[in-house]
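[1] Give the three-dimensional model of this entry:
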Amino acid sequence: MQRLYMRIFLSFWLTVTLAGGIMAVLAYINHPPEGMFPDPNFADRAVASYAQDAHRVLDRDGVDGWKHYVQSRRNRNAKMFIIGEDGQPLFPRPMKRNIPALARQVLAEKKLIIKHRNRDVFFAQPFVDHLQRPAVFVVQLRLPPPPGRDRLFRPGSLIFLGVFLLVGGLVCWWLARSLTSPIQTLRNAAQQFATGNLSVRVGGAISGRSEIKELADDFDAMAERIEQQVESQQRLQRDISHELRSPLARLNVALELARQRSGEGATSALDRIERESERLNEMIGQLLSLNQLETAVVPLDERIDLANLLSELVADANFEAHSRQVRVEVDAFDSLVIKGAEKLLAGAIENILRNAVRYSAEDTVVQVAVTQAENQRVTIAVRGHGPGVPEAAVEKIFQPFYRVDDARERRSGGTGIGLAIADRAIRRHGGTITARNAAGGGLEVVITLPMV
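    Here you go, the predicted model:
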């Protein structure tokens, strides 16, 4: 969220700064130098005044007087020329190359013409020299240079720039904060909701009538609906647990009474009833465990020694595997510590070990290998030596109640829930669980978990 805040803040601030800079540059470019043209009729009056001076000097002193008059004004910004019909000045002197063409245009159009060339402005109008010959009077005005950098970086300009950036920054900070603060509040609520705190609400923390407020109201309505549904589901689970397990308990009592009163011929049927009752009881327990994993809030703050945990689980698995003539072995590995809920994680790994033992062939070994992977993660690989799983079914075996083969599941006593419980528990710890058919036969289940 901090990155979003900075992006919005910098976007606003750079936009305001850029807009202000463009406005300043345009104003600087388009602002004419002070005193350039005091009023719109400046050109007419200035050229007429210069032309009167030229007539007066020529009538009184001739060409020599005009030459002296022009040379006496050499250091000024205005230069004056009298151009004859041949395109030559009244007396030889350097002049811009465009002046003869401008003179010809004035003689043809017989009116005042103004031309701009770089910093020079040329004013040309019809003229009659002292010999009463048609000519053109030209005034070349040299404009002052544009303001230098010293004008742009005067103390007053720098103070104005600093105040502009400061005020713009404060406004942009307020805008960015007003946009990101409610989003951060909504994000925090969503994170709490994701961890299982279904009672979190954000409506009171966000005010106004903006779209974000509407989004917060929608979030509250969604959270309220989900909380009600989850509470209803949990209540149903508790009722199912009571309503199903109570008859099962009575059934087991009745089963023991039937054993005592029946003869040898009923033993086989009673044993079958007992197995199915135990299987149904196990299925109910696993189903409740699965639903609890999906809804309950489980603290994940215990430090778990993975070596001790696996040694206990392997010992328990070997006790069950002995009756199936299967062994469970774990490769030696360095002590590793992970963080989570030990009971929950133990149940997940136990389900995987029992599943591997259940489907492994006789006189085989279920291998458990632990390695430290990159990015502070640990990998636990459990490989059995059974028939494996069809490739099309590998991705589905972690779905609740999915069965690769109904007949095989009935023979093995599986319920189709154990791997789903393992999947939910591992993901609750921030890990992953995958399965693949190993080379040489058998299914390999790989767990990755974050380390402390």
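[2] only C-alpha atoms for contact and neighbour calcs from this point on.
    Will do.
[3] gap between the longest helix that the chain contains and the chain center?
    The longest helix of the chain (DSSP state H) is helix 211-261. The chain centroid and the centroid of helix 211-261 are separated by 39 Å, computed with CA atoms, centre = their mean, to the nearest Å.
[4] What is it packed up against?
    With contacts defined as 3 or more CA pairs under 8 Å, 6 or more residues apart in numbering; DSSP states H and E, helix 211-261 has these neighbours: helix 155-194, helix 267-295.
[5] How about the contacts made by the residue lying closest to A258 once chain neighbours are set aside?
    Nearest non-adjacent residue to A258, counting by CA to CA, 6 or more residues apart in numbering: L270, 8.0 Å away. Contacts were defined as CA atoms under 8 Å, 6 or more residues apart in numbering; by that measure L270 touches 255, 258-259.
[6] before we move on, the earlier item: of the helices and strands packed on helix 211-261, which is nearest P146?
    For P146, the closest of these is helix 155-194, at 16.6 Å, according to CA to CA.
[7] Here is the second sequence; please produce its structure so I can put it next to the first one:
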Amino acid sequence: MRINRFSLYFKIFVGLWGTIMIFAITPLLMILVSNQESRDAFYEHAKKGLEKNIVIDIRAAANSGNIPSLINQVKRAEKYLNSEIFIFDKNSKELRNKKAPLGADNIIKTMTEDKVVLIKKYSDDKNDKRLIRVIKTDEYVLISYPTGDKPASFSAIIFAKHVNAFIYIFFLSSIASLIITRYFSKPLLTLSKAVKRISEGDFSVRVAEELNRKDEIGQLGKDFDIMAAKLQHIRNTKEATLRNLSHELRSPLTRLRLSLELARAKAGDNATQALDRIELESDRLNEMIGQLLEISRIKSTENLEKETFGIKSAIQIVLSDGYFEANETGKNLTYSEDAEYFIHGNQALLISCFENIIRNAIKYSSSKVDVKVGCEDSFIVVSISDDGTGVADEHLSEIFKPFYRVQADRDRKTGGIGLGLAIAKTIVDAHNGYINAINNQYEGLTIEVRLPIDSV
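    Prediction:
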């Protein structure tokens, strides 16, 4: 998984982990910047502690009978304690076939059953502070002789003594930082996802119960739920008003059409043009009301009646009329697919969706419209491309909104009222799909519909 170094999660984690590690190494840093006397005292203390730990580890390895482990521990002691160590078994044989120094046999003989540790001076010189150390276990006798090598450095001793502590601190601080970071970032991620759903028009999302917190973040979740509920109420009220208004307009519109027919029967030829204009506008109004009711019906239907069918069959129904309409306007409509794909959805609604998009493309194309069906990332992808003038980039995301028209005069000439693509988007959303508009490289516009493919 790729880590985003600009994410809040990463920043909180690094900040917490870095703070813990700084506090952990602060005592050591204070020793390093102190005077020489303090550093020497700390060095001797660390060296004695290291010697004690090494002796314990050597004794444990010897008693376990693990020869490789014992040899590794001996090498570690020789590295840090400036000594040469000999390992003798019960037959006084050196395990690593090293030549025993003079006096080693006498030292082994002095290690009686009740004597497990022996420390003696290396020489009779009073000024020589070097010592010979002897450890006896059940199976072995280990004799450590001092060497004339340069003592291990301050940093080497400190590292060897505290390496385990550093490792523990590193892992514990990492785990603690991950837990704390997750504690604070998880609710923010939940809120972020909820905000995204709100931006996509899903006002039913709620987060307070999922957050389940009593702190400021929990209060933020409650405030978010209140906001989402108010937005949902506003949208529902708006849709209900629009739906009721559309229904109410149907009755006077019907009476208008009836009166129009009566007027046409009584009027002379001089009134024909005016009456035709009234009829045209009433037809447009009737179409608009029908489309508004269609949008409202789809949005208010929680569970659509769905079935599994081939996407090709739905598009072919639309194309049968599309070919005729394209020929009538002197344009070319083509269709291609790479395979047959199945979808679980409402066939009538999807036919309406593709009909709105294809008719819209024919209306605004210059000479041709291409319809292509393919598959990408478990989605059926239906692309409808025209060779018209396209749409300015700033309008691409707006053309799916009801009554939104890029060029009002052009839409009036073609009879558009700005609801066809809005209906298409409503239908695609009801099928958990995606719809977007893309300007072609050279000319025209492509409407791309992505619908979840059915696993049949």
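[8] Out of the contacts of L270 of the first structure, the closest to E211 of the first structure would be?
    Using CA to CA, these come closest to E211 of the first structure at L255, 64.4 Å.
[9] measure that closest one to R327 of the first structure for me?
    Counting by CA to CA, to the nearest Å, the separation of L255 of the first structure from R327 of the first structure is 34 Å.
[10] Please apply the same query to E409 of the first structure.
    E409 of the first structure is 21 Å from R327 of the first structure, by CA to CA.
[11] More neighbours: these two, which one.
    Using other CA atoms under 10 Å, the more surrounded residue of E409 of the first structure and R327 is R327, with 22 against 15.
[12] what kind of secondary structure is the more buried one in?
    strand (DSSP: H, G, I helix; E, B strand; the rest coil).
[13] now swap in E340 of the second structure and tell me
    coil.
[14] Would you agree it is in contact with G310?
    Yes: using CA atoms under 8 Å, E340 of the second structure and G310 qualify as a contacting pair, with a distance of 6.6 Å.
[15] re the thing from before, which ChimeraX command selects the buried ones in the contacts of L270 of the first structure?
    Listed next is the ChimeraX selection for buried residues among the contacts of L270 of the first structure, using 16 or more other CA atoms under 10 Å:
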select :255
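[16] got CSV for the contacts of L270 of the first structure, with distance to L287 of the first structure too?
    Converted to CSV, the contacts of L270 of the first structure look like this (distance: CA to CA, whole Å):
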residue, distance to L287 of the first structure
L255, 24
A258, 29
R259, 30
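[17] Tell me how many other residues crowd V57 of the first structure.
    Neighbours around V57 of the first structure, by other CA under 10 Å: 19.
[18] What helix or strand is it located in?
    helix 42-72 (DSSP states H and E).
[19] What is that helix packed up against?
    strand 78-84, strand 120-128, strand 134-142.
[20] Any idea which of those strands gets closest to V202 of the first structure?
    The nearest among these, by CA to CA, is strand 120-128 at 69.4 Å.
[21] List of residues touching the closest one?
    By CA under 8 Å, 6+ apart, strand 120-128 of the first structure touches 43, 47, 51, 82, 102-103, 106-107, 110-116, 134-143.
[22] Any chance of a ChimeraX selection covering the buried ones in those residues?
    Those of these that count as buried under 16+ other CA under 10 Å are selected in ChimeraX with:
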select :43,47,51,82,102,103,106,107,112,113,114,135,136,137,138,139,140,141,142
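[23] Distance of the nearest residue to P146 of the first structure once chain neighbours are set aside relative to R142 of the first structure?
    Counting by CA to CA, 6+ apart, the nearest residue to P146 of the first structure once its immediate chain neighbours are dropped is P33, at 6.9 Å. From P33 of the first structure over to R142 of the first structure the distance is 12 Å, taken as CA to CA.
[24] ok, now N437 of the first structure?
    91 Å.
[25] Also G35 of the first structure?
    Taking CA to CA, one finds G35 of the first structure at 13 Å from R142 of the first structure.
[26] ditto for A24 of the first structure
    Taken as CA to CA, the span from A24 of the first structure to R142 of the first structure is 26 Å.
[27] what do you get for A124 of the first structure?
    Look at A124 of the first structure and R142 of the first structure: by CA to CA, they are 14 Å apart.
[28] now A332 of the first structure
    To R142 of the first structure, A332 of the first structure is 94 Å away according to CA to CA.
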